[in-house]
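>>> with the sequence up front, the predicted model follows.
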Amino acid sequence: MKHIFLLLLLTGFTIIARAQQTVVGMRGGFHLSTYTGPGSGGSQLLPGGTVGITTTSSFNSLAILVLQAELLYSGKGAKALDNGIAARQRLHYLELPVLLQYRINHLELEAGPQFGFLVAQRTKVTYPNGSYKDYTTTSGLGVFQAGFIVGAAYRAKGGLGFGLRYNGGISDMAPYSGEKNMAVQGHLSYLFSALPMATSTAGK
């Protein structure tokens, strides 16, 4: 998976270099994450956040189809409660989504793959008597993660946008665990210069 990540990164930079226009921006937001799959029984939603930079590249003057690459910090994870024992796991990722966006009027529809690199984690287990233990080792967890994103956003003429995303996992959070990351995200974004605003020709 590491080689796929590096190949995707190189391909993205090559495509951006060939673009007619590339606009830099920033993105931040709030999400609810958990684990899905056959090994995720009892996992509950954990609030978290994401923040980072974006590049949006257009290949024609209309900018109806654009490629958006992002470099994000994302805090994912899940929590669980079983027989009075509460567990809370926070996974810290650097993530690289590469998304194809369809833009019409102020609407942006987007989808594409996402690759992540686990940089840290913290698991806190709290017992009924109030005592707890902290675990910070990443041993046994998958360092590289593959996933996907689908979403929609509204973009104002000034460059400010807001939207919703579903972020699903493809690879297991830990090898052979059957658990995959999942997050539902709400976000704000801003482009530092404007792309052409594609408009519908319906009715003309």
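Sure thing, it's come through. Numbering: from 1, shown residues only.
>>> going forward, measure contacts and count neighbours with C-alpha atoms only.
Will do.
>>> the protein: strands as residue ranges?
Assigned by DSSP state E, the chain shows strands spanning 21-36, 46-58, 65-82, 85-104, 107-126, 132-135, 144-155, 160-169, 180-191.
>>> nearest to residue 3, out of these?
strand 144-155 (10.3 Å; C-alpha to C-alpha).
>>> ok, and for that closest one, which residues are buried?
144-155 (16 or more other C-alpha atoms under 10 Å).
>>> and it, what does it pack against?
Applying 3 or more C-alpha pairs under 8 Å, 6 or more residues apart in numbering; DSSP states H and E, we find strand 144-155 packed against strand 85-104, strand 107-126, strand 160-169.
>>> ok, the residue nearest to residue 192 when sequence neighbours are not counted - contacts?
Of all residues not flanking residue 192 in the chain, residue 25 sits nearest, at 5.6 Å (C-alpha to C-alpha, 6 or more residues apart in numbering). Applying C-alpha atoms under 8 Å, 6 or more residues apart in numbering, we find residue 25 in contact with 53-56, 189-192.
>>> what about versus this one:
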Amino acid sequence: MKTSQLLAVLLCATSSVGVAQQVKIGAKMGGNVSNGVGADVNDSAIRLGGHAGGMVQVEFTKHVGVQAEAQYSLKGDNSLIYGPSIMHHLAYLDIPVVAQYTLDDLFVEVGPRYSWLLSAKSNVEGLDNVGKQPFKSQLYGFALGFGYQDETGIQVGWRYNADLIYLYRDINFSGDIVQTRIRNSTMQFYLGALIKPK
């Protein structure tokens, strides 16, 4: 995603702030449970990681709002053999923009997510570390989840993040384009805090 496209997404998410009942800013952090999924996946071992970042929540009505976030998120898997599997620890900048529906203190959320690859490290010591080269630098996906947020702005929740495109780059193999069909799949458990700016 180009910088201009990313800015357009963020502007769309916050363009109606003037008609919003309430705007809050905050931070969140939590754990990740990640692995590879897809038609070609074999022996993708679960990786435990984490995520942390900031967020802006815009409430339009008592029940409907939008939350935009920027997170440093650790994904990949713990596989030590290419089965195929991811066989790397991957770090991303994730930018989800989710619509939220709230009933009392409980909410459900769903929306698109953009991911930018920051680093990649092989799980196998001594193996030539080619870094980010085998992987696409930008991915698109979705996020959906549910949670609890009280009147003070404390937020606890669960979220599932999935890529909609494959994470490996296409390979030209003797004139044929080969695509390894593996995507990131990540469950998140998080704690956040929001405040209303003065």
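Great, that's in hand. On a predicted model such as this, the values are computed, not experimentally measured, just so you know.
>>> superposed, what's their TM-score?
Scored against TM-score structural alignment, normalised by the length of the second structure, the superposed chains reach a TM-score of 0.84; 185 aligned residues with a C-alpha RMSD of 2.3 Å.
>>> re the thing from before, how far away is the residue nearest to residue 192 of the first structure from residue 45 of the first structure?
29 Å (C-alpha to C-alpha, to the nearest Å).
>>> also residue 115 of the first structure?
Taking C-alpha to C-alpha, one finds residue 115 of the first structure at 22 Å from residue 45 of the first structure.
>>> between these two, which has more neighbouring residues?
Taking neighbours as other C-alpha atoms under 10 Å, residue 115 of the first structure and residue 45 compare with residue 115 leading, 25 against 18.
>>> can you tell me how far the more buried one sits from residue 73 of the first structure?
12 Å.
>>> need the overlap of contacts for these two.
Common contacts of residue 115 of the first structure and residue 73, defined by C-alpha under 8 Å, 6+ apart, comprise residue 95.
>>> how about the nearest residue to residue 110 of the second structure once chain neighbours are set aside, what does it touch?
In this structure, residue 110 of the second structure finds its nearest non-sequential neighbour in residue 144, 4.2 Å apart by C-alpha to C-alpha, 6+ apart. Residues near residue 144 of the second structure by C-alpha under 8 Å, 6+ apart: 98, 108-111, 159-161.
>>> quick check: the farthest pair among the residues you listed?
For these, the maximum inter-member distance is 14.1 Å, found between 108 and 161 (C-alpha to C-alpha).
>>> which one's more surrounded, the two?
Between residue 108 of the second structure and residue 161, counting by other C-alpha under 10 Å, residue 161 is the more crowded of the two (23 against 18).
>>> so who does the spatially most central residue of the second structure touch?
Centroid check for the second structure by C-alpha atoms, centre = their mean gives residue 94 as the closest residue, at 4.5 Å. Taking C-alpha under 8 Å, 6+ apart as the criterion, residue 94 of the second structure is in contact with 69-73, 113-116.
>>> looking at the residues you listed, state which has the most neighbours.
residue 73 (24 neighbours).
>>> doesn't residue 95 make contact with it?
No - with contact defined as C-alpha atoms under 8 Å, residue 73 of the second structure does not reach residue 95; the gap is 10.0 Å.
>>> can you tell me how far residue 173 of the second structure is from residue 44 of the second structure?
24 Å.
>>> who has more neighbours, those two?
residue 44 (23 against 8).
>>> doesn't residue 113 make contact with residue 96 of the second structure?
Yes - contact criterion C-alpha under 8 Å: residue 96 of the second structure and residue 113 qualify, at 4.1 Å.
>>> what do these two both touch?
Here residue 96 of the second structure and residue 113 have 142-143 as joint contacts, going by C-alpha under 8 Å, 6+ apart.
>>> residue in the second structure matching residue 142 of the first structure?
Structural correspondence for residue 142 of the first structure with respect to the second structure (TM-score structural alignment): residue 136.
>>> then residue 115 of the first structure?
Under TM-score structural alignment, residue 115 of the first structure pairs with residue 114 in the second structure.
>>> residues contacting its match?
Residue 114 of the second structure is in contact with 1, 94-96, 138-141, counting by C-alpha under 8 Å, 6+ apart.
>>> tell me which of these you also see in the first structure.
Retained contacts for the contacts of residue 114 of the second structure in the first structure, judged by both residues aligned by TM-score structural alignment, their matches' C-alpha atoms under 8 Å, are 94-96, 138-141.
>>> those: which two are farthest apart?
96 and 138 (13.5 Å).
>>> how far away is the nearest residue to residue 43 of the first structure once chain neighbours are set aside from residue 120 of the first structure?
Leaving out its chain neighbours, the residue that sits closest to residue 43 of the first structure by C-alpha to C-alpha, 6+ apart is residue 80, at 5.1 Å. Per C-alpha to C-alpha, residue 80 of the first structure is found 20 Å from residue 120 of the first structure.
>>> now swap in residue 91 of the first structure and tell me
In this view, residue 91 of the first structure and residue 120 of the first structure are 6 Å apart by C-alpha to C-alpha.
>>> ok, these two, which is more surrounded?
Applying other C-alpha under 10 Å to residue 91 of the first structure and residue 120 shows that residue 91 carries more neighbours, namely 21 against 15.
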